[in-house]
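# got a predicted model here, sequence first, then my questions.
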Amino acid sequence: MKTDEQDRPDVALRGIRVIEMGQLIAGPFAGKTLGEFGADVIKIEPPGAGDPLRNWRMLKEGTSVWWQVQSRNKRSIALDLRSPEGQDIARQLIASADVLIENFRPGTLESWGMGWDVLSELNPGLIMLRISGYGQTGPYRDLPGFGAIGEAMGGLRHLTGEPGRVPVRCGISIGDTLAALHGTIGVLTALHHRKVNGGKGQVIDVALNEAVLNVMESLIPEYSAFGAVREAAGSALPGISPSNAYRCVDGYVLIAGNGDSIFKRLMQTIGRDDLAEDPGLADNAGRTKRVVELDAAIGVWTATKTVVEVLDALGQARVPAGKVYTVADIVADPHYRARDMIVSQTTRDGYALDVPGVVPKLMGTPGTIRSSAPGLGDDTDNVLAQLGLSEKDVDVLRSKGVIA
């Protein structure tokens, strides 16, 4: 089932076959990442509407443009997993796969006869990535969980927004994406372990709330050591000073002047040599005590200048700073283009679409966009033929609605 390109020596995951059963964001993002580095990703979708992401947000030619990014480098088979025949075909696919990705509620695969006990006996080398709201164990395992709920339970939502106001989301489904990235790390780790330890597979259990908690930096130890409950702080970075967003004549800039030498250069640039040489501000601890004073001083300076003027001055002083970009700014920025982070992808409907490039950048085995996102069931016949089913078998399954 692998493509010719997967045999190239510069394809990192050549020969790795992934069966993706997930929908929407978390599971499919993990599949996307593996596919970009050469894995053969076969996506199983329900006949009819397919993955709901096909119809999320803005549609072009009847399909979400988000789908065009999330499902590139994948093959689609439309298969009814609720039918015995569909479950049998899925088991056949999994029997020869390296990785299975699923993000159903715990117990769903077991109800279809595809629990770990069954699948690991069928394929001892199988690596099974399971992404769910709260994990496969624990008192909350059966509760429905979305990324937004994981962000709330993981502590992130409490910190986003302005002090004293309603918590806000960061604007994207960050909880799902964090879970997907943790899952991808788990898959790659398990593939290495399988290679050097006798070919044994294993389950990777990723909970949305735990993936969020894992990136919450000093949140837990500060509470343990000091009883400190970190609160929302708007655009500031509490305890790291100065680091904030500052208003200019025509917008905002982010300035990170929290390094000791960087702070001095920042203060000299804004005409506050007195603060640059103040011994009480020589380190972060002292600056944090006077953060209101420092933010006010920086704000007075930026308020009289344009964003470009601020960035030019701070660039010359080697102070980290950046404009708060809109998507229009991102697409117009030559640096993104130079690093192939905005690339053109032709969809199967025939139109060109600007999409994000591949991250991370591997010099020896770079990720690629080998194929555009599939239509629902585009690869059903081909995948089933490779399983050994005849045209007659396929016609019968189609007539029963098992495939589409």
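Perfect, thanks for sending it. Numbers count the residues shown, from 1 in each chain.

# every contact and neighbour count from this point should use C-alpha atoms.
Fine.

# tell me, how many neighbours does Leu376 end up with?
22 (other C-alpha atoms under 10 Å).

# what's the following helix or strand after the longest helix along the chain?
Longest helix in the chain by number of residues (criterion: DSSP state H): helix 174-196. Going down the chain from helix 174-196, the next helix or strand is strand 202-207, by DSSP states H and E.

# which ones are touching Ala404?
For Ala404, the contacting residues are Pro47, Gly48, Ile77, Ala78, Leu79, Gly377, Thr380, Arg398, by C-alpha atoms under 8 Å, 6 or more residues apart in numbering.

# how about a cut-off of 6 Å?
Each residue near Ala404 by C-alpha atoms under 6 Å, 6 or more residues apart in numbering is listed here: Pro47, Ala78, Gly377, Arg398.

# which one of those residues is nearest Val166?
Closest to Val166 out of the contacts of Ala404 is Pro47 (40.5 Å), distances taken as C-alpha to C-alpha.

# about what we covered before: any of the contacts of Ala404 buried? List them.
Neighbour counting over the contacts of Ala404 (16 or more other C-alpha atoms under 10 Å) leaves Pro47, Ala78, Gly377 as the buried ones.

# other SSEs contacting the strand or helix carrying Gly27?
Secondary structure from DSSP H and E places Gly27 in helix 26-36. When contacts are defined as 3 or more C-alpha pairs under 6 Å, 6 or more residues apart in numbering; DSSP states H and E, helix 26-36 sits against helix 174-196.

# and here's the other structure:
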Amino acid sequence: MLPDAILKGMRIVEASAFVAAPLGGMTLAQLGAEVIRIDPLAGGLDYRRWPVTADNTSLFWCGLNKSKKSVTLDLASEEGRELAAALVTAPGPDAGILLTNFPPRAFLDYDALKARRADLIQLTITGDRHGRSAVDYTVNPRIGIPYLTGSGTPDEVCNHVLPAWDLVTGNLAALGILAAERSRRQTGAGQHVKLALEDAALAVMGHLGFLAEAQLGNQRERAGNDLFGAFGRDFLTADGQRVMIVGLTAKQWRSLCAATGLADNIDGLGKSLNLDLQQEGDRFIARAHLAALFAPWFEARTLADVASAFDAHAVCWSRYQTVRELVATDPECSLANPLFSAVVQPGVGELLAPGSPLAFSAFPRAAVQPAPRLGEHTEQVLTDVLGLSSAQLGGLIDRKIAGHSPA
């Protein structure tokens, strides 16, 4: 009989807030690791982070803490910090792992924890490599992204809502923990892994050629909704629907030309401009002329007509829709997609919630578990991991060192 999760047996203690570290912990939890999130008694910095329900329950917090266990302690007290350190360094071959994005002091100090457990693995996320604070909305301006997005003038900036570097960093954190844990299995030694949000962003900018382009003296122009370096942009249909089309690869381009019946017109355009429109770069140069050719085709057809033609020719395209439309009508964002489960989220109600996007052939996809209630597992974890007695637990709760698990 197969194990029910690929990381079953691994234990990680998480002390975190906001996106990157909670995402890293949840990524591991949804693969079967036991992830114990430690928070202050009243909740952490992100416990009320927007979006929230009418009664101020954070959908953000619920979304990033699925499948974890929640322990609440008075982290301002020496006794509470001692309990947290004991949880981090508790025995077990697959334990002794800490994930945090808080400054490495008090119970998060690596050297102090290592003195208690020599093979400790700690991954600490910082804003920049010097340990200073940074978030997506400060990293992006530094690396130039707001001058590349949108279609404004060169002196205007355009921020965006997706916390890309938090997401990259969160997944790198999960990868870093797994790599360090593999090294520990081979050598018996733990280590302190440091990961800076800004470095994650700089690395991606280098991987994608942005840095090399600038080093060669080029300033990339803003392209608005056009796909940089090839042909792709949005068009309006006869019934007012907006669609995005992409002709990046040769196959995608051929499919688009065939579906619209504009191949001869496009060939003529290429000759008149002295461009080879089979080349993606030349398509980008000719993007305004190509858009003028394609626009009437869309304006004469409804979304249903466009969908029929495009799907018949395997065109790479999509319809623009709001998040509310996605949730209400799109089968990919429904129980028809095994990524999702219906969960009852405490404080919110029944929600459609995603699990791990990874699908392993040797392990069944784990059912999605809701985020815990704050402090839900305090008594269970202190009993199971630290072996505290009922009397000891009662004393900690009475003195408000440990939180009481909600009824």
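Received the coordinates, thanks. Predicted model, so just to flag it, every value in this text is computed and none were measured.

# please state their TM-score.
Put the two chains on top of each other and the TM-score (TM-score structural alignment, normalised by the length of structure 1) is 0.87; 386 aligned residues with a C-alpha RMSD of 2.4 Å.

# just the buried residues of the longest helix of structure 1, please?
Neighbour counts over helix 174-196 of structure 1 (16+ other C-alpha under 10 Å) mark 174-184, 186-187, 190-191, 194 as buried.

# okay, the contacts of Ala404 of structure 1 in CSV with distance to Glu36 of structure 1 and secondary structure next?
Shown next, in CSV, are those (distance: C-alpha to C-alpha, whole Å; DSSP: H, G, I helix; E, B strand; the rest coil):
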residue, distance to Glu36 of structure 1, secondary structure
Pro47, 25, coil
Ala78, 22, strand
Gly377, 20, coil
Arg398, 31, helix
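
# most widely separated two among those?
Gly377 and Arg398 (11.3 Å).

# could the buried ones among the contacts of Ala404 of structure 1 go into JSON lines alongside distance to Ser111 of structure 1?
Output for these, formatted as JSON lines (distance: C-alpha to C-alpha, whole Å):
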{"residue": "Pro47", "distance to Ser111 of structure 1": "19"}
{"residue": "Ala78", "distance to Ser111 of structure 1": "20"}
{"residue": "Gly377", "distance to Ser111 of structure 1": "24"}
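
# now check structure 2 for the residue matching Val253 of structure 1.
Alignment note: Val253 of structure 1 maps to Val243 in structure 2; criterion TM-score structural alignment.

# in contact with its match: list those residues for me.
Val243 of structure 2 touches Asp234, Phe235, Ser318, Arg319, Tyr320, counting by C-alpha under 6 Å, 6+ apart.

# pull the number of nearby residues for the second one.
When neighbours are counted by other C-alpha under 10 Å, Phe235 of structure 2 registers 19.

# which one in structure 2 is furthest away from the centre?
In terms of distance from the mean C-alpha position of structure 2, Ser272 ranks first, at 45.4 Å (C-alpha atoms, centre = their mean).

# so it: helix, strand or coil?
helix (DSSP: H, G, I helix; E, B strand; the rest coil).

# with Arg373 of structure 2 instead?
Applying three-state DSSP: Arg373 of structure 2 is coil.

# which strands and helices lie in contact with the longest helix of structure 1?
In terms of contacts (3+ C-alpha pairs under 6 Å, 6+ apart), helix 174-196 of structure 1 is packed against helix 26-36, helix 147-153, helix 208-213.

# what do you get if the cut-off is 10 Å, keeping everything else the same?
helix 26-36, strand 99-102, strand 127-132, helix 147-153, strand 202-207, helix 208-213 (3 or more C-alpha pairs under 10 Å, 6 or more residues apart in numbering; DSSP states H and E).

# mean deviation, the helix or strand harbouring the match of Val253 of structure 1 versus structure 1?
In this structure, Val243 of structure 2 sits in strand 242-247 according to DSSP H and E. Aligned to structure 1 and superposed, strand 242-247 of structure 2 gives a mean residue distance of 1.1 Å (mean C-alpha distance after the TM-score superposition for structure 1).

# picking up where we left off before, drop anything exposed from the contacts of Val243 of structure 2.
Using 16+ other C-alpha under 10 Å as the burial test, those include Asp234, Phe235 as buried.

# identify each buried residue in stretch 275-293 of structure 1, please.
Within stretch 275-293 of structure 1, the residues scored as buried using 16+ other C-alpha under 10 Å are Leu275, Ala276, Leu281, Ala282, Asn284, Arg287, Thr288, Val291.

# distance check, the second one against Asn284 of structure 1.
As judged by C-alpha to C-alpha, to the nearest Å, Ala276 of structure 1 and Asn284 of structure 1 stand 13 Å apart.

# identify the contacts common to the two.
Here Ala276 of structure 1 and Asn284 have Asp260, Phe263 as joint contacts, going by C-alpha atoms under 10 Å, 6 or more residues apart in numbering.

# so what's the residue nearest to the spatial centre of structure 2 closest to, chain neighbours aside?
By C-alpha atoms, centre = their mean, structure 2 has its centre lying nearest to Leu167, at 3.5 Å. The shortest distance from Leu167 of structure 2 to any non-neighbouring residue, by C-alpha to C-alpha, 6 or more residues apart in numbering, is to Ala20 (6.0 Å).

# please apply the same query to Thr368 of structure 1.
Glu36 (5.3 Å).

# ok, the corresponding residue of structure 2 for the one you found - contacts?
Aligned counterpart of Glu36 of structure 1 in structure 2: Gln30 (TM-score structural alignment). The contact partners of Gln30 of structure 2, by C-alpha under 10 Å, 6+ apart, come to 5-7, 65-68, 354-358, 365-369.

# can you do 8 Å?
Contacts for Gln30 of structure 2 (C-alpha under 8 Å, 6+ apart) come out as Lys66, Ser67, Gly355, Ser356, Ala366, Val368.

# kindly indicate which of these lies nearest Ala95 of structure 2.
Taking C-alpha to C-alpha as the measure, Ala95 of structure 2 lies nearest Ser67 of the contacts of Gln30 of structure 2, at 17.4 Å.

# that closest one maps to what in structure 1?
So, by TM-score structural alignment, Ser67 of structure 2 is matched to Asn73.

# what's the burial count for the closest residue to its match other than its chain neighbours?
Nearest residue to Asn73 of structure 1, sequence neighbours excluded (C-alpha to C-alpha, 6+ apart): Ser371, at 4.8 Å. As a burial measure, Ser371 of structure 1 scores 17 neighbours (other C-alpha under 10 Å).
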